[in-house]
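Enquirer: take a look and give me a structure for this.
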Amino acid sequence: MTQQNLTAELFLKIADHTLLAPGTTPAELDAFLVTAADIGVVRVCVSPALLPADAQGAEIVTVVGFPSGAHHTEVKVAETVRAVADGAQEIDMVVNRGLVRAGRWADVEAEIRAVREACQGLVLKVIIESAALSDDEIVGACRAAEAAGADFVKTSTGFDPAGGASVHAVRLMAVTVGDRLGVKASGGIRTATAVRELWAAGATRFGVSGTAAILAEWDAPATLNEAGSSFDSGTY
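Expert: This next block holds a predicted model:
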């Protein structure tokens, strides 16, 4: 897939401006949403317990089965139903990684399909925690997500010690799903350089918390961190 030029304006349209820190207070949420409106993002991604919320015109994304994914399917479905009732317009679910690693693809697909049915008409993204999977597991998880009717596959929660998004994982995911699904890159994306690298690899959506900082250095010369990478090893 050939990607168009990624401008700052387009980035704002495809960035899920994210606040998933445990312990977030209502006052911190309000401040985050005001800042999101000032930045001009189209979507905000917040924890389900913070909903309902006044997103000041932005679409609301929330997470289910977060961050481990080690929840019963029925629990993820219940979370989804509640999130939709509370105003979520997109759902980012964490897949059961144990099922993925065991190669139980029918069970992986069934779990995703159950959540899909609980949020019909809304965008569903499946978080596979790519840094903790082998290439074959990444491909299998992406195929299961597509078969179950998901709209996106997503690299990471941003909370796993294995790491966040990588160019390799995004490229593999993009090749696997083609133009049929979107690919959301998330976890440790803190620079405009990282965003551009992931975009070139096939990312079509981004989960980022440092959106304003990324935009502030959008036209600055590219720089690498001390490890020689434009990615941060930390979380969102």
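
Enquirer: switch to C-alpha atoms for all contacts and neighbour counts from now on
Expert: OK.

Enquirer: now the strands for the chain?
Expert: Remark: strands assigned in the chain by DSSP state E are 15-19, 43-46, 59-64, 90-94, 123-127, 152-154, 182-186, 205-208.

Enquirer: mind giving me the packing neighbours of the longest one?
Expert: When you say that, I think you mean strand 59-64. On a contact count with 3 or more CA pairs under 8 Å, 6 or more residues apart in numbering; DSSP states H and E, strand 59-64 meets strand 43-46, helix 73-85, strand 90-94.

Enquirer: mind listing what's buried in the second one?
Expert: If I follow you right, that is helix 73-85. By neighbour count on 16 or more other CA atoms under 10 Å, the buried set for helix 73-85 is 73, 76-77, 79-84.

Enquirer: still on that earlier bit, now render the strands of the chain as JSON lines, adding mean neighbour count and distance to residue 116.
Expert: Shown next, in JSON lines, are the strands of the chain (neighbours: other CA atoms under 10 Å; distance: least, CA to CA, whole Å):
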{"stretch": "strand 15-19", "mean neighbour count": "24", "distance to residue 116": "20"}
{"stretch": "strand 43-46", "mean neighbour count": "24", "distance to residue 116": "18"}
{"stretch": "strand 59-64", "mean neighbour count": "24", "distance to residue 116": "12"}
{"stretch": "strand 90-94", "mean neighbour count": "25", "distance to residue 116": "9"}
{"stretch": "strand 123-127", "mean neighbour count": "26", "distance to residue 116": "7"}
{"stretch": "strand 152-154", "mean neighbour count": "28", "distance to residue 116": "12"}
{"stretch": "strand 182-186", "mean neighbour count": "28", "distance to residue 116": "15"}
{"stretch": "strand 205-208", "mean neighbour count": "26", "distance to residue 116": "19"}
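
Enquirer: residue 169 is nearest to which of those?
Expert: Minimum separation from residue 169 across those (CA to CA) falls at strand 182-186, 9.1 Å.

Enquirer: outside of that closest one, which residues touch it?
Expert: Here strand 182-186 makes contact (CA atoms under 8 Å, 6 or more residues apart in numbering) with 125, 151-158, 164-165, 170, 173-174, 198, 202-208, 236.

Enquirer: next, the angle from that strand to strand 15-19.
Expert: With axes from the mean of the first three to the mean of the last three CA atoms, to 10 degrees applied, the angle from strand 182-186 to strand 15-19 works out at 40 degrees.

Enquirer: can you give me the offset of strand 182-186 from its chain's centre?
Expert: In terms of CA atoms, centre = their mean, to the nearest Å, the centre of strand 182-186 is found 6 Å from the chain centre.

Enquirer: here is a second sequence; please produce its structure as well for comparison:
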Amino acid sequence: MDINNYIEHTLLKPSATERQIIDLCNGAKKNGLFAVCVNSCYVPLAKQLLSESEVKIVSVIGFPLGAMATEVKVFEAKNAIREGAEEIDMVINIGFLKSQNYVAVFKDLSDVKRAIGNTPLKVILEISELSKNEIVKACEICVDAKVDFIKTSTGFSKSGATLTAVKIIKKIVKDRAKIKASGGITDVITAKKYIEAGADRIGTSSGVAMMTSKVL
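Expert: Down below sits the predicted model:
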């Protein structure tokens, strides 16, 4: 298994500096990682650094709370793509989901997906905030909205990915959407367990460290 093909090397801290983004992108290029995942303000810099590489650029929108108006998410997504993002990671509206306002959740997702067309859309569930039944319902709405990926976590809540959640998501979506496991995955052995459980991508700030560790 070429683990590097699954890794989205991530830096989303609000304190992230330009120097750190440069190091992130250079590390991803050197180690042949699949993508970098950055806040939208750093998409132009990432595009400049990665223009002659195969490393993709992922940008987050509605991050990390997901509680922005849909129109704001649409604008942010379209702007990130215009500046060079090739995939979009969007936080679901957790409050709407918990309110059982499923129509509003669906509209939020489908409006963004419609706006960005063929650009892959990953929807972040923030599983640490949800019950099993809420995870199941969120997955069903994501499938109905024709999103491309379901992502476990922002990394900014109480905890990150769990193998149990990935297995639940996989059982619901089957092959109708892919899965990105993110949050708390810091070594190759753990990453492989998530891939075996059904994850198609791994979001981690430890991408380079994984590649340079002795245990591969």
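
Enquirer: got a TM-score for the pair?
Expert: With the length set by TM-score structural alignment, normalised by the length of structure 2, the two chains reach a TM-score of 0.93; 211 aligned residues with a CA RMSD of 1.3 Å.

Enquirer: of the buried residues of helix 73-85 of structure 1, closest to residue 101 of structure 1?
Expert: Nearest to residue 101 of structure 1 among these, with distances taken as CA to CA, is residue 73, at 16.9 Å.

Enquirer: taking the buried residues of helix 73-85 of structure 1 together, which two end up most distant?
Expert: 73 and 84 (16.5 Å).

Enquirer: so how far is residue 81 of structure 2 from the residue mapped onto residue 188 of structure 1 from structure 2?
Expert: Residue 188 of structure 1 maps onto residue 184 in structure 2, with residues paired by TM-score structural alignment. Counting by CA to CA, to the nearest Å, the gap from residue 184 of structure 2 to residue 81 of structure 2 is 27 Å.

Enquirer: just to revisit the earlier point, how many neighbours does the spatially closest residue to the match of residue 188 of structure 1 that is not a sequence neighbour have?
Expert: For residue 184 of structure 2, ignoring the flanking residues on the chain, the nearest one in space by CA to CA, 6 or more residues apart in numbering is residue 160 at 5.4 Å. The tally of other residues near residue 160 of structure 2 (other CA atoms under 10 Å) stands at 18.

Enquirer: tell me who's in contact with residue 160 of structure 2.
Expert: Residue 160 of structure 2 touches 126-128, 152-154, 182-184, counting by CA under 8 Å, 6+ apart.

Enquirer: quick check, nearest of the residues you listed to residue 41 of structure 2?
Expert: The nearest one, if we look at the contacts of residue 160 of structure 2 relative to residue 41 of structure 2 and count by CA to CA, is residue 154, at 17.3 Å.

Enquirer: the closest one matches what in structure 1?
Expert: So residue 154 of structure 2 corresponds to residue 157, using TM-score structural alignment.

Enquirer: corresponding residue for residue 141 of structure 2 in structure 1?
Expert: Residue 141 of structure 2 maps onto residue 144 in structure 1 when the alignment is built from TM-score structural alignment.

Enquirer: returning to that earlier point: distance to residue 103 of structure 1 for the strands of structure 1 - can I get that in CSV?
Expert: Formatted as CSV, those follow (distance: least, CA to CA, whole Å):
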stretch, distance to residue 103 of structure 1
strand 15-19, 30
strand 43-46, 30
strand 59-64, 22
strand 90-94, 16
strand 123-127, 16
strand 152-154, 18
strand 182-186, 22
strand 205-208, 27
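
Enquirer: quick one: which of these is nearest residue 105 of structure 1?
Expert: Comparing the strands of structure 1 by CA to CA, strand 123-127 comes nearest, at 14.1 Å.

Enquirer: mean per-residue distance, the closest one to structure 2?
Expert: With mean CA distance after the TM-score superposition for structure 1, strand 123-127 of structure 1 departs from structure 2 by a mean of 0.3 Å once superposed.

Enquirer: whereabouts in structure 2 does that strand align?
Expert: Counting by TM-score structural alignment, strand 123-127 of structure 1 sits on residues 120-124 of structure 2.

Enquirer: run through who's touching that stretch.
Expert: By CA under 8 Å, 6+ apart, the list of residues contacting stretch 120-124 of structure 2 from outside reads 86-92, 109, 113, 142, 147-154, 180.

Enquirer: so which residue is dead centre in structure 2?
Expert: Computing the C-alpha centroid of structure 2 and ranking residues by CA atoms, centre = their mean puts residue 89 first, at 4.5 Å.

Enquirer: isn't that one up against residue 64?
Expert: No: with contact defined as CA atoms under 8 Å, residue 89 of structure 2 does not reach residue 64; the gap is 10.3 Å.

Enquirer: what does residue 35 of structure 1 correspond to in structure 2?
Expert: Counting by TM-score structural alignment, residue 35 of structure 1 corresponds to residue 27 in structure 2.

Enquirer: list the residues that contact residue 167 of structure 2.
Expert: 197-198.

Enquirer: corresponding residue for it in structure 1?
Expert: Aligned partner of residue 167 of structure 2 by TM-score structural alignment: residue 171.

Enquirer: repeat that for residue 100 of structure 2.
Expert: In structure 1, the residue paired with residue 100 of structure 2 is residue 103, using TM-score structural alignment.

Enquirer: can you check residue 209 of structure 2 too?
Expert: When structure 1 is aligned by TM-score structural alignment, residue 209 of structure 2 is paired with residue 213.

Enquirer: could you measure residue 214 of structure 1 against residue 19 of structure 1, distance?
Expert: For residue 214 of structure 1, the distance to residue 19 of structure 1 - CA to CA - is 16 Å.

Enquirer: export the helices and strands packed on strand 59-64 of structure 1 to TSV and tack on distance to residue 58 of structure 1?
Expert: Listed next are these as TSV, based on distance: least, CA to CA, whole Å:
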stretch	distance to residue 58 of structure 1
strand 43-46	5
helix 73-85	15
strand 90-94	12
